[in-house]
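In: Compute the structure for the input listed below.
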Amino acid sequence: MPSSPTQNQPKPKPGLTLWFNRFASRAAHFTGTPWVFVTAVLSIVLWAATGPLLGFSEVWQLTVNTGTTIITFLMVFLIQNTQNRDAVAMHIKLDELIRATRNAENSLLDLEELTEDELDQFRNTYEKLAEKARQTQQKKKTAA
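Out: Predicted structure coming up:
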């Protein structure tokens, strides 16, 4: 009996990659909570309220500019890591659905590895199939 794809799951990556993946997942989950959003809004409101007290000084402006720049810079990498893993997981799931579906076109497995020209060829083929299906549907409607 052939082994199923779930029996051949890869082992977790050791070291820094595993640590970063876990950290990025937890950070993305945490920063996506309503409490973090409320905290961010309250921080900006507090910062804005202290403006008149500090005379809208350069230090006052630099504080929020530096803080938001650093947070944004770091979040880009966390979000990209999360998106990369989510995209890979989605492709694996779609590949499994294609593989397991009877009469599916198995050449569509792993399309994300193709060049732009190869993808264009597939797109053109499926655009023609879609157009043919629409024409057939239209003929059925007019005949009814």
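
In: from here on, contacts and neighbour counts on C-alpha atoms
Out: Fine.

In: Do you have the helices of the protein handy? List them.
Out: Assigned by DSSP state H, the chain shows helices spanning 15-31, 34-53, 58-100, 116-143.

In: So which elements touch the second one?
Out: Contacting helix 34-53 under the criterion 3 or more CA pairs under 8 Å, 6 or more residues apart in numbering; DSSP states H and E are the following elements: helix 58-100.

In: Can you get me a residue count around residue 37?
Out: By the criterion of other CA atoms under 10 Å, residue 37 has 12 neighbours.

In: Roughly how far does it sit from residue 120?
Out: 41 Å (CA to CA, to the nearest Å).

In: Spatially central residue (nearest the centroid) of the protein, please.
Out: residue 83 (3.3 Å; CA atoms, centre = their mean).

In: do you know how far that residue is from residue 92?
Out: For residue 83, the distance to residue 92 - CA to CA - is 14 Å.

In: just residue 74 next, same as before
Out: For residue 74, the distance to residue 92 - CA to CA - is 28 Å.

In: what does residue 98 give?
Out: For residue 98, the distance to residue 92 - CA to CA - is 10 Å.

In: Look up how far residue 44 lies from residue 64.
Out: Distance, residue 64 to residue 44, by CA to CA: 8 Å.

In: Please provide the structure for the following sequence as well, for comparison with the first:
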Amino acid sequence: MEVSDALTEALGTPWALALSILLIAVWALTGPIFRFSDTWQLVINTTTTIITFWMVFVIQTSQNRQAKALQFKLDELIRSIPGARNRMIEAERESTEELKRQEEEFQKTAERGGVRDVPPEEIEAKAQDKRAGR
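Out: This next block holds a predicted model:
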């Protein structure tokens, strides 16, 4: 297991939340001892800034991994559905203009009740498959 995986697992638990609440409580309770000095305030400010900066990267790594896994699953679904548009497998690599064009195409399909234009060759191939018992 990678370090980022371990961190994501550990920091996403109720124990991590409880620990952070405990640390803030200890810091707040020590305020009178340190006379609420600038150093006392600097400790929490610096600590939270460093942790926040660090967590941005941990969260981003986790989200990137989840997005890739989800994309692979969607690609597998597209490949497994007969008649699905295999060109959609690479949709995340398309330009913004191409994605807009595809969105318009899907909008038109939805307006027709979900029926897409099927090329005659595809209809004939499916009919032959049915006749052949496939």
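
In: contacting residues around the aligned partner of residue 66 of the first structure in the second structure?
Out: Superposed on the second structure with TM-score structural alignment, residue 66 of the first structure falls opposite residue 46. Counting by CA atoms under 8 Å, 6 or more residues apart in numbering, residue 46 of the second structure touches no other residue.

In: residue range for the helix or strand hosting residue 127 of the second structure in the first structure?
Out: Assigned by DSSP states H and E, residue 127 of the second structure falls within helix 120-131. Per the alignment by TM-score structural alignment, helix 120-131 of the second structure matches no residues in the first structure.

In: chain center to that helix, what's the gap?
Out: Centroid separation between helix 120-131 of the second structure and its chain, computed with CA atoms, centre = their mean, to the nearest Å, is 38 Å.

In: Any buried residues in it, and which?
Out: For helix 120-131 of the second structure, burial by neighbour count (16 or more other CA atoms under 10 Å) applies to no residue.

In: ok, and what's touching that helix?
Out: Applying CA under 8 Å, 6+ apart, helix 120-131 of the second structure has no contact partners.

In: Also stretch 70-89 of the first structure?
Out: With CA under 8 Å, 6+ apart as the criterion, stretch 70-89 of the first structure contacts 21, 24, 25, 27, 28.

In: Among the helices of the first structure, which comes closest to residue 110 of the first structure?
Out: Closest of the helices of the first structure to residue 110 of the first structure is helix 58-100, at 6.7 Å (criterion: CA to CA).

In: mind checking how far residue 71 of the second structure is from residue 65 of the second structure?
Out: From residue 71 of the second structure to residue 65 of the second structure the distance is 10 Å (CA to CA).

In: Mind listing the shared neighbours of the two?
Out: Common neighbours of residue 71 of the second structure and residue 65 (CA under 8 Å, 6+ apart) do not exist.

In: before we move on, the earlier item: which among the contacts of stretch 70-89 of the first structure count as buried?
Out: Listed as buried from the contacts of stretch 70-89 of the first structure are 21, 24, 25, 28; burial here means 16+ other CA under 10 Å.

In: would you turn those residues into JSON lines with distance to residue 108 of the first structure?
Out: As requested, these are arranged in JSON lines below (distance: CA to CA, whole Å):
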{"residue": "21", "distance to residue 108 of the first structure": "29"}
{"residue": "24", "distance to residue 108 of the first structure": "31"}
{"residue": "25", "distance to residue 108 of the first structure": "29"}
{"residue": "28", "distance to residue 108 of the first structure": "31"}
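
In: which one among these gets closest to residue 106 of the first structure?
Out: For those, the minimum distance to residue 106 of the first structure (CA to CA) is 30.7 Å, reached by residue 21.

In: which residue packs closest to that closest one, ignoring adjacent ones?
Out: In space, and not counting its chain neighbours, residue 21 of the first structure is closest to residue 81: 7.2 Å by CA to CA, 6 or more residues apart in numbering.

In: which residue lines up with that neighbour in the second structure?
Out: The alignment partner of residue 81 of the first structure in the second structure, by TM-score structural alignment, is residue 61.
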